[in-house]
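this is a predicted model, with the sequence first.
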Amino acid sequence: MEFPPYTKTYHTTPYPAISPTRPSLSTAGKVVLITGGGTGIGPKIANAFAASGATQISILGRTASSLLSTKTDLEAKHPGLKVLTFVADITSQSAVTHAFESTAKAFGPVDILIGNAGLMPDAAPLASTDLDQWMTGFDVNVKGNLILYQAFLAHSSPSPTLVHVSTAAAMFPSVPGGLSSYAVSKLAASKMTDYFAAENPRVRVMTVHPGVPDTRMNQKGRDAGIVLPFDDVELSANFIVWIVSPEAEFLKGKFIWSNWDVDDMIAKKEELVSSNQLTQGLLGWP
């Protein structure tokens, strides 16, 4: 499968323009909360924010041991960094609320939320899939993110930023492999995120496809027959730091891929701001 390019340059590895050590990408003084922070790209995202100057980061995940390992590693690499960990399934409103309340009490209101937690249910064709198993995609990817957004609104700073980590699978034509629950629920979550942005204009909202990093979830996709070349996990982590920076303000409300070259997108700034490019809609209709 080949992806249609949006920018002239398509990246699979990190590059200088998105380096989190660039002064213009600094997140010093910002309170950052990351879901799915113990495994996959979550620890790399947290590390990128720490490299960009953030010293107050909360990570949520379902496994205490992986969260503790991430916390220990990050605090050893970045002197002065404080990481709070919360064992929380995002489908649990009480656990998510506790994480935000505790973060706000320890660090202050949340400035940046990275909604990275997601679920890829077991692959199965629609004709024979177990209904309860199929709906778990909606429980996590839709309901879980709604719970997250509500807690964020209640405990965010005056002008916060939300990055919803989605997938290009939500936008592509249907393919064999039995991953309909994942694709459909992620599409629904992306549209819900659009509504959240429209209803809460004070929040800078962006949706990001993180490429195809070598994670357990993407390995699961490979097992289902969706074989794509892996991208360097640092690419998506560094790109997410760039996307919350002032340089990317013009991409508010857009669906962006971490593979796209940021300088090429900046060159398209006027075109993007004045059009509905990179937003969800009905193809072939104004």
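Here it is on my side, so go on.

going by C-alpha atoms from here, please, whenever you check contacts or count neighbours.
Will do.

need the contact list for G137.
119-121, 181-182, 185 (C-alpha atoms under 8 Å, 6 or more residues apart in numbering).

hang on, D122 in a strand?
No: D122 sits outside any strand when classified using DSSP: H, G, I helix; E, B strand; the rest coil, being coil.

surely it is in contact with L179?
Yes: counting by C-alpha atoms under 8 Å, D122 does reach L179; the two are 7.5 Å apart.

show me which of these two is the more surrounded one.
L179 (24 against 19; other C-alpha atoms under 10 Å).

and G42, how far from L67?
G42 sits 10 Å away from L67, going by C-alpha to C-alpha, to the nearest Å.

for E270, same thing?
Using C-alpha to C-alpha, E270 is found at 41 Å from L67.

compare the two (neighbour count), which wins?
The neighbour comparison of E270 against L67 (other C-alpha under 10 Å) goes to L67, with 25 against 11.

the structure to be compared is supplied as follows:
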Amino acid sequence: MTTFDLSGKVAIVTGASRGIGEAIAQHFAQAGAKVVVCARKLESLQTVADSINQAGGMALAMACHTGKREQVQAVVAQTLAEWGRIDIVVNNAATNPHFGPLLNSDAAQWDKTYEVNVKGYFWLIQAAAEAMQNQGGGSIINVASVAGLQPATAMGIYSISKAAVIAMTKQLAQELGPSNIRVNALAPGLIKTKFSSALWDNEDLNQKIVAGTPLGRIGTVDEVAAAALYLASDAAAFTTGTVMTMDGGSLVGGILG
């Protein structure tokens, strides 16, 4: 459908060297967007960019620690220098250094999580918003988590950071709406990625999760990417401030807690 066409648009996708971020970048490129893929390690990013370019798309790889404001600003500046505009931002880079009771966490774990999962999201939005305002609009997609809606066991700091992402999304949807900039969040459940392998690679835990998920399985990165494509495209032209879950029903299944 033409409503899902991203031809002529430029997207920045963070955490794009693998998993959900890579899948989103690939789907955007297939829909016609020029894509800037970002992550901390350039080598793995270049592999993703090369794959997109070899398939007939257009991609640039830019190394960036999203928790470092100056690096985020540099990515935005380079994107504008190369392609002249920014239409779509996908905040996907995330970290989760603490697993266990929240009261056992330390300051360094809090700082690292918030540096990337919350501040990093804001730095990129802040840096890209001016370009979007000048060109008449854009779409910002923040990858949150169902853990931001229902805290996940032993993932307290991560859950709290994702709740902050959801609050940020709604706040910025209010503030940027008059500039025709849409701000939405994706809230995936358990998706089969390396990032979440500690959950799905544990047979007992995986069986417990699947048993509590109405659709009876965990999700795929392509399913998250398809939702991101909707939010990035004109199909979602009247959608802002929303939190879209793709969790196989785990929230209603009650498995997260």
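That came through fine. What you are looking at is a predicted structure, and each value in this text was computed from that prediction instead of being measured.

could you dump the contacts of G137 of structure 1 to TSV with neighbour count and distance to A248 of structure 1?
Formatted as TSV, those follow (neighbours: other C-alpha atoms under 10 Å; distance: C-alpha to C-alpha, whole Å):
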residue	neighbour count	distance to A248 of structure 1
L119	16	28
M120	22	29
P121	20	33
S181	26	31
Y182	26	28
S185	25	27
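
what's the farthest-apart pair in those residues?
Between any two of those, the greatest separation by C-alpha to C-alpha is 10.2 Å, found for P121 and S185.

now the strands: where do they sit in the stretch 1-150 of structure 1?
Counting by DSSP state E, counting those that start in this stretch, the stretch 1-150 of structure 1 has strands at residues 31-35, 56-61, 82-87, 110-115.

mind putting those strands into a markdown table with mean neighbour count and distance to T136 of structure 1?
As requested, the strands of the stretch 1-150 of structure 1 are exported to a markdown table (neighbours: other C-alpha atoms under 10 Å; distance: least, C-alpha to C-alpha, whole Å):
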| stretch | mean neighbour count | distance to T136 of structure 1 |
| --- | --- | --- |
| strand 31-35 | 25 | 18 |
| strand 56-61 | 25 | 17 |
| strand 82-87 | 21 | 19 |
| strand 110-115 | 24 | 17 |
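
so for D194 of structure 1, which of those strands sits nearest?
Closest of these to D194 of structure 1 is strand 110-115, at 13.9 Å (criterion: C-alpha to C-alpha).

hang on, the earlier thing: which one of the contacts of G137 of structure 1 sits closest to V87 of structure 1?
For those, the nearest to V87 of structure 1 is L119 (16.3 Å; C-alpha to C-alpha).

that closest one maps to what in structure 2?
Mapped onto structure 2 by TM-score structural alignment, L119 of structure 1 lines up with T95.

doesn't E115 make contact with its match?
No: checked against C-alpha under 8 Å, the pair T95 of structure 2 and E115 is beyond contact range at 9.2 Å.

identify the contacts common to these two.
Contact criterion C-alpha under 8 Å, 6+ apart; residues shared by T95 of structure 2 and E115: none found.

if I pick V96 of structure 1, what's in contact with it?
V96 of structure 1 touches 88-90, 147-148, 151, counting by C-alpha under 8 Å, 6+ apart.

which residue lines up with it in structure 2?
Aligning on TM-score structural alignment places V96 of structure 1 opposite V72 in structure 2.

one more: G36 of structure 1?
So G36 of structure 1 corresponds to G15, using TM-score structural alignment.

with R216 of structure 1 instead?
Match for R216 of structure 1 (TM-score structural alignment): K194.

list the contacts of its match.
G19.

go on, A31 of structure 2?
4-7.

filter the residues you listed down to the buried ones.
4-6 (16 or more other C-alpha atoms under 10 Å).

ok, so of those, who is nearest Q26 of structure 2?
Distance to Q26 of structure 2, by C-alpha to C-alpha, is smallest for L6 among the buried ones among the contacts of A31 of structure 2, at 12.2 Å.

isn't that closest one up against S233?
Yes: with contact defined as C-alpha under 8 Å, L6 of structure 2 counts as touching S233 (6.4 Å).

ok, which stretches of the stretch 1-150 of structure 2 are helices?
Secondary structure of the stretch 1-150 of structure 2 by DSSP state H, counting those that start in this stretch: the helices cover 19-30, 42-54, 69-83, 107-114, 120-135.

what's the most buried one of these?
helix 19-30 (a mean of 25; mean count of other C-alpha atoms under 10 Å).

that one packs against which elements?
Applying 3 or more C-alpha pairs under 8 Å, 6 or more residues apart in numbering; DSSP states H and E, we find helix 19-30 of structure 2 packed against strand 10-14, strand 34-39, helix 42-54, helix 221-232.

contacts for it?
Against helix 19-30 of structure 2 from outside (C-alpha under 8 Å, 6+ apart): 6, 11, 13-16, 34-35, 37, 48, 52, 57-59, 92-93, 193-195, 221-222, 224-226, 228-229.

tell me the contacts of whatever residue of structure 1 lines up with Q109 of structure 2?
Correspondence of Q109 of structure 2 to structure 1, assessed by TM-score structural alignment: Q133. Contact analysis of Q133 of structure 1 by C-alpha under 8 Å, 6+ apart lists 121-122.

please redo it, this time with the cut-off set to 10 Å
121-124, 139, 181 (C-alpha atoms under 10 Å, 6 or more residues apart in numbering).

including distance to A46 of structure 1, could the residues you listed go into a markdown table?
Below are the contacts of Q133 of structure 1 laid out as a markdown table (distance: C-alpha to C-alpha, whole Å):
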| residue | distance to A46 of structure 1 |
| --- | --- |
| P121 | 25 |
| D122 | 28 |
| A123 | 30 |
| A124 | 33 |
| D139 | 25 |
| S181 | 28 |
